[in-house]
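**Q** I'd like to go over a predicted model; first the sequence, then the structure.
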Amino acid sequence: MTKQWKLKEIVLMSVLGVVFGVIYLLFFLVGEGLRNILVPFGLAPLGYEVIYGVWFIVSIMAAYILRKPGAAFTAEFIAGVVEVLLGTAAGPGLLLSAAIQGAGAELVFAITKWKDYRLRILILAGVSTAIISFAWHLYFAGMIALAPWLLASALSVRIISAALISGVFGKWLSDQLAKTGVLRGYALGKELQRKQKHDTA
């Protein structure tokens, strides 16, 4: 697998970043709704945590589909830029959050030298992003002021959300796209073709 980027790979990564940037922004409304539901129970901070894995998914999908150094980081950062341009309430500071989240996922793929894209690695990338982003949000989002038990709960929920949504669901969604044939010219699509040929051999 060559590490040199092709134009079509850059285009796909950019498209993924833009699409998920819009999705990320829409999910702020979902998170706010969940937060309001949990207010009476004293669990408002967990509203966003339940779906936090959504905000990591493009980094996992881009890396899994393209299998190139920098795919996870760049796709996540592009999504962050789109959110800011569309007017996210988080403001320009969200760009730093996006960079940190992208780096959290990229770190795991870098450890494997961008050669291992099994489900457990995708889940680990999601978990890594959850932990690193949580450490950042302790101060950036003022979460450090929360009660210890609520902090622990928030971290646990974010990790689970990241593992299931960005890791498991991100892989499933990418695989479904590959089965349609639209990813035929990309690393994931080529892997699927090899498996199909092997199964029919």
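**A** Received it, and whenever you're ready, just let me know what you need. Numbering: from 1, shown residues only.

**Q** make it CA atoms for all contacts and neighbour counts henceforth
**A** Will do.

**Q** got the buried residues for stretch 183-197?
**A** The neighbour-count check on stretch 183-197 (16 or more other C-alpha atoms under 10 Å) flags 183-184, 186-190, 192-193 as buried.

**Q** what sits up against it?
**A** 9, 64-67, 175, 177-179, 181-182 (C-alpha atoms under 8 Å, 6 or more residues apart in numbering).

**Q** out of these, who's nearest F134?
**A** Y64 (23.1 Å; C-alpha to C-alpha).

**Q** grab the nearest non-local neighbour of that closest one.
**A** Distance criterion C-alpha to C-alpha, 6 or more residues apart in numbering; nearest residue to Y64, sequence neighbours excluded, is Y117 at 6.1 Å.

**Q** ok, V22 next?
**A** Nearest non-adjacent residue to V22 (C-alpha to C-alpha, 6+ apart): E83, at 6.5 Å.

**Q** what's the helix or strand for the one you found?
**A** helix 71-85 (DSSP states H and E).

**Q** report the distance from that helix to the chain centre.
**A** 10 Å (C-alpha atoms, centre = their mean, to the nearest Å).

**Q** ok, back up a step: now flag whichever of the buried residues of stretch 183-197 is closest to V127.
**A** Nearest to V127 among the buried residues of stretch 183-197, with distances taken as C-alpha to C-alpha, is L188, at 21.9 Å.

**Q** roughly how far does L192 sit from S97?
**A** Remark: distance between L192 and S97 (C-alpha to C-alpha, to the nearest Å) = 33 Å.

**Q** this is the comparison structure:
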Amino acid sequence: MNNWRFKEIVVMSALSVVFAVVYLAFVPVGKILVGFFGPIGYDLIFGIWFIVSILAAYIIRKPGAAFISETIAAMVEVLLGNAAGPMLILSGIVQGLGAEAAFAATRWKNYSTWVLLFAGVGSAVFSFVYGYFISGYAALSTPYVIGMFVTRMISGALIAGLLGKTLGDALAQTGVLSSFALGKEYRKKNAA
């Protein structure tokens, strides 16, 4: 983080805190969906828990933004009282690594819609593999587990990737990101 500006760290941290609250608010929603649909209910909305990694990386565009923001959000969510406790921090690390891997694949140079969608899928894949081993998915039927996996990837792409891009673009339009990479790109695109 040697080449990070102070304002980038502040914005990333603020986004992480905001989304920790959002993440915690969606836990009961996930439980309701599980009540209706079984374990796959969480996968329908799992992408919500990846958004900050996509949004922070999209705005700041520096190595580590996805990983660090997701990790901070998980730590804050635990401090706010998520019943999962410290294991949730490990989940945040895994999810952040999944998104970061997508940006690393482009050497942190491409933040197109496709890369943002891929980052959401990356978080989904990493989190699912981790969850498979700690959540007992092996006890479920193979077709059901495959359905959970596909559903989580779609959720990661659409909720985290697409919604993260939409939120970033909306913030850029307001001008509050004018000194960030996304804000500069937005100004350049609209000046042409």
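**A** Perfect, I can see it now. If you're wondering where the values come from, they're calculated on a predicted model, not measured in any experiment.

**Q** that older thread, just put the contacts of stretch 183-197 of structure 1 in JSON lines and tack on secondary structure and distance to A79 of structure 1.
**A** Below are the contacts of stretch 183-197 of structure 1 laid out as JSON lines (DSSP: H, G, I helix; E, B strand; the rest coil; distance: C-alpha to C-alpha, whole Å):
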{"residue": "E9", "secondary structure": "helix", "distance to A79 of structure 1": "16"}
{"residue": "Y64", "secondary structure": "helix", "distance to A79 of structure 1": "17"}
{"residue": "I65", "secondary structure": "helix", "distance to A79 of structure 1": "17"}
{"residue": "L66", "secondary structure": "helix", "distance to A79 of structure 1": "17"}
{"residue": "R67", "secondary structure": "coil", "distance to A79 of structure 1": "18"}
{"residue": "D175", "secondary structure": "helix", "distance to A79 of structure 1": "21"}
{"residue": "L177", "secondary structure": "helix", "distance to A79 of structure 1": "19"}
{"residue": "A178", "secondary structure": "helix", "distance to A79 of structure 1": "22"}
{"residue": "K179", "secondary structure": "helix", "distance to A79 of structure 1": "25"}
{"residue": "G181", "secondary structure": "coil", "distance to A79 of structure 1": "24"}
{"residue": "V182", "secondary structure": "coil", "distance to A79 of structure 1": "21"}
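
**Q** any of the residues you listed buried? List them.
**A** Going by neighbour count (16+ other C-alpha under 10 Å), the contacts of stretch 183-197 of structure 1 have 9, 64-67, 175, 177-178 buried.

**Q** ok, these vs W136 of structure 1, which is closest?
**A** Scanning those for proximity to W136 of structure 1, where the rule is C-alpha to C-alpha, the winner is Y64, at 25.0 Å.

**Q** just give me the match in structure 2 for the closest one.
**A** Matched to structure 2 by TM-score structural alignment, Y64 of structure 1 sits across from Y58.

**Q** got it, and I160 of structure 1?
**A** Checking TM-score structural alignment: I160 of structure 1 goes with I154.

**Q** neighbours of its match, how many?
**A** Counted with other C-alpha atoms under 10 Å, residues neighbouring I154 of structure 2 total 22.

**Q** you'd agree it is up against V121?
**A** Yes: using C-alpha atoms under 8 Å, I154 of structure 2 is in contact with V121, at 7.2 Å.

**Q** most widely separated two among the buried ones among the contacts of stretch 183-197 of structure 1?
**A** Using C-alpha to C-alpha for every pair in those, the one that comes out farthest apart is E9 and D175, at 16.9 Å.

**Q** can you tell me how far the nearest residue to T88 of structure 1 once chain neighbours are set aside sits from G87 of structure 1?
**A** Leaving aside its chain neighbours, T88 of structure 1 sits nearest to L25 (6.6 Å; criterion: C-alpha to C-alpha, 6+ apart). Using C-alpha to C-alpha, one gets 9 Å for the distance from L25 of structure 1 to G87 of structure 1.

**Q** before we move on, what about F134 of structure 1?
**A** F134 of structure 1 is 23 Å from G87 of structure 1, by C-alpha to C-alpha.
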